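# next comes the sequence, and after it the predicted model I'd like to discuss.
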Amino acid sequence: MLVEIWSDIGCPWCFIGKRRFEAALSRFEHAPEVEVRWRSYQLDPSLPERFEGSEVEYLSKVKGMDPAQVSGMLQHVTEQAAGVGLDYRFGDLKVANTFTAHRLIHLARDLRGAQTAAAVKEALLAAHFEQGQDISSHDVLAGIGADAGLDPDTVREVLSGTEYTDSVNADIAEGRALGVSGVPFFVLDRKYGISGAQPEEVFSQALTQAWAESHQPLQPVVSEGGACAVDGSGC
């Protein structure tokens, strides 16, 4: 079974949703047969490579939100993150464009497969929300790539060009075609869509239902037509 997850590294609910989904998947009896594929999405493609200001300043000045409302919202998100073992530090967060970081995930998948891509995704989210690192920095991205087993010089060379730009844009376009307007967004076998960082039990129910429907036995159809036996006993 294929689970595709559209998310943005700059989305705090995406990290929380990742944890909740993974908790549900860890308890799913068919987990070894589930392929998880991370898809790129950008909440704010117009964001400069590095915004000189805090998350509160970005959301209030650029997005026009009330600073007091933003502070309350970030406190709520921080509490929700703590509930799944994450230590959000919005005071240290570096507001940055995520496009190049998404390219790194595609590079990791291309060179080392889905598990390495997932490790890079995890490291990027942790670097952004918990460690106060600038995820637009090629040095930071090269370090994250190296920790995941990629050659840091290769990472720098690729990111200095435009490779995997089309891959990121294709993910975003495909997500929009499927109706994704916010992230995280989970798509199970292209049959079920789950929007947002839902509680663990919602993901558990969806995994069970999607698995059951994709593994239903074929229903026999009564027919008068002739047939041959697969064991060669006759036609």
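Noted; the coordinates are in hand.
# only C-alpha atoms for contact and neighbour calcs from this point on.
Fine.
# for residue 36, give me its contacts.
Applying CA atoms under 8 Å, 6 or more residues apart in numbering to residue 36 gives the contacts 2-5, 114.
# who wins on neighbours among these?
Scoring the contacts of residue 36 on neighbours with other CA atoms under 10 Å, the highest-scoring entry is residue 5 at 25 neighbours.
# comparison target below:
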Amino acid sequence: MRVEIWSDISCPWCYIGKARFKKALAAFPHRNAVEVVHRSFELDPHLAHTPRPTTGVAHAKKYGMTPAQARAAEENLAANARSEGLEYLVDFRDHGNTFDLHRLLHLASARGVEDELLTSFYNGNFAARRSIYESEHQVELAVCAGLHEPEVRAVLTDKRAYADRVRKDEAEAARMGITGVPFLVIDRNYGVSGAQPTRVFTDVLRRAWTDRESALTILGTADQAGCDADGACDAPRNIATDGTELH
């Protein structure tokens, strides 16, 4: 069974959703028969490659909130992350273009350490007091994940390296109508929108295993916890499909 997960390193709900799905997969009886593939999705592909600090004031202005509301939103994200055993710094982090990070993830995929690098990038962005957009930080994180330093530097230097694979993932997301992340697809039959509770991921894994030929069914609605293409990140809400709660 194949699970594809579209996500962006700048998305806090992708960070949280990854941890929740990992718990569901660990408890899944057929986990050894599940292939997980991470797909690229840029929340804001038009951002400059030179990062800028995201201050509370700027964050509030972007989403039409007061600074106090913006701070409360970050505190909510932090609480959700910590409930999953993740570290999360509430201070606003740098904000920048993630295209190079996605290119490195495709290098990692080719070398069999994609999940390790994605985890490293998430930790570097949400739990470290250093910008994920510093090239030296990217190199260090990639090497720690198991990649060879000369190869990492070569990919960062050659802007064409793996660029077509990133664009292919993004084009496929557009074709499937994916407009926010995280978004999970199982065998191109089942879809899960947002950083759902672990029990929802558990449920869809079980359903997909017993029904491998269903048409794509979206579980969860667009208002579930996730980040959209405008970079807005929502709070989690109760999950329902066809008006009934999933268990």
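Yep, that arrived. The model shown is predicted, which means the values in this text are computed figures rather than measured ones.
# on that earlier part again, quick check, nearest of the contacts of residue 36 of structure 1 to residue 48 of structure 1?
Closest approach to residue 48 of structure 1 among these (CA to CA): residue 5, at 24.8 Å.
# specify the local secondary structure of the closest one.
What DSSP: H, G, I helix; E, B strand; the rest coil gives for residue 5 of structure 1 is strand.
# if we go to structure 2, which of the contacts of residue 36 of structure 1 are intact?
Here is what carries over to structure 2 from the contacts of residue 36 of structure 1, by both residues aligned by TM-score structural alignment, their matches' CA atoms under 8 Å: 2-5.
# just send the residues you listed back as TSV, with distance to residue 130 of structure 1 too.
Shown next, in TSV, are these (distance: CA to CA, whole Å):
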residue	distance to residue 130 of structure 1
2	29
3	26
4	25
5	21
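# okay, the contacts of residue 36 of structure 1 in CSV with distance to residue 51 of structure 1 next?
Below are the contacts of residue 36 of structure 1 laid out as CSV (distance: CA to CA, whole Å):
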residue, distance to residue 51 of structure 1
2, 36
3, 33
4, 30
5, 26
114, 31
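# and of the residues you listed, the nearest to residue 151 of structure 1?
Closest to residue 151 of structure 1, out of all of the contacts of residue 36 of structure 1 and judged by CA to CA, is residue 114, at 16.9 Å.
# count the residues that sit near the closest residue to that closest one other than its chain neighbours.
Leaving out its chain neighbours, the residue that sits closest to residue 114 of structure 1 by CA to CA, 6 or more residues apart in numbering is residue 37, at 6.9 Å. Using other CA under 10 Å, residue 37 of structure 1 is surrounded by 18 other residues.
# wait, residue 37 of structure 1 touches residue 2, no?
Yes. Residue 37 of structure 1 lies in contact with residue 2 (CA atoms under 8 Å); the separation is 7.4 Å.
# which helix or strand contains residue 77 of structure 1?
Counting by DSSP states H and E, the element that carries residue 77 of structure 1 is helix 67-82.
# which parts of that helix are buried?
For helix 67-82 of structure 1, a neighbour-count test (16 or more other CA atoms under 10 Å) marks 70-71, 74, 77-78, 80-81 as buried.
# distance between it and the chain's centre?
Averaging C-alpha positions (CA atoms, centre = their mean, to the nearest Å) puts helix 67-82 of structure 1 21 Å from its chain's average.
# mean shift between that helix and structure 2?
Helix 67-82 of structure 1: mean distance to aligned residues in structure 2 after superposition is 1.2 Å, counting by mean CA distance after the TM-score superposition for structure 1.
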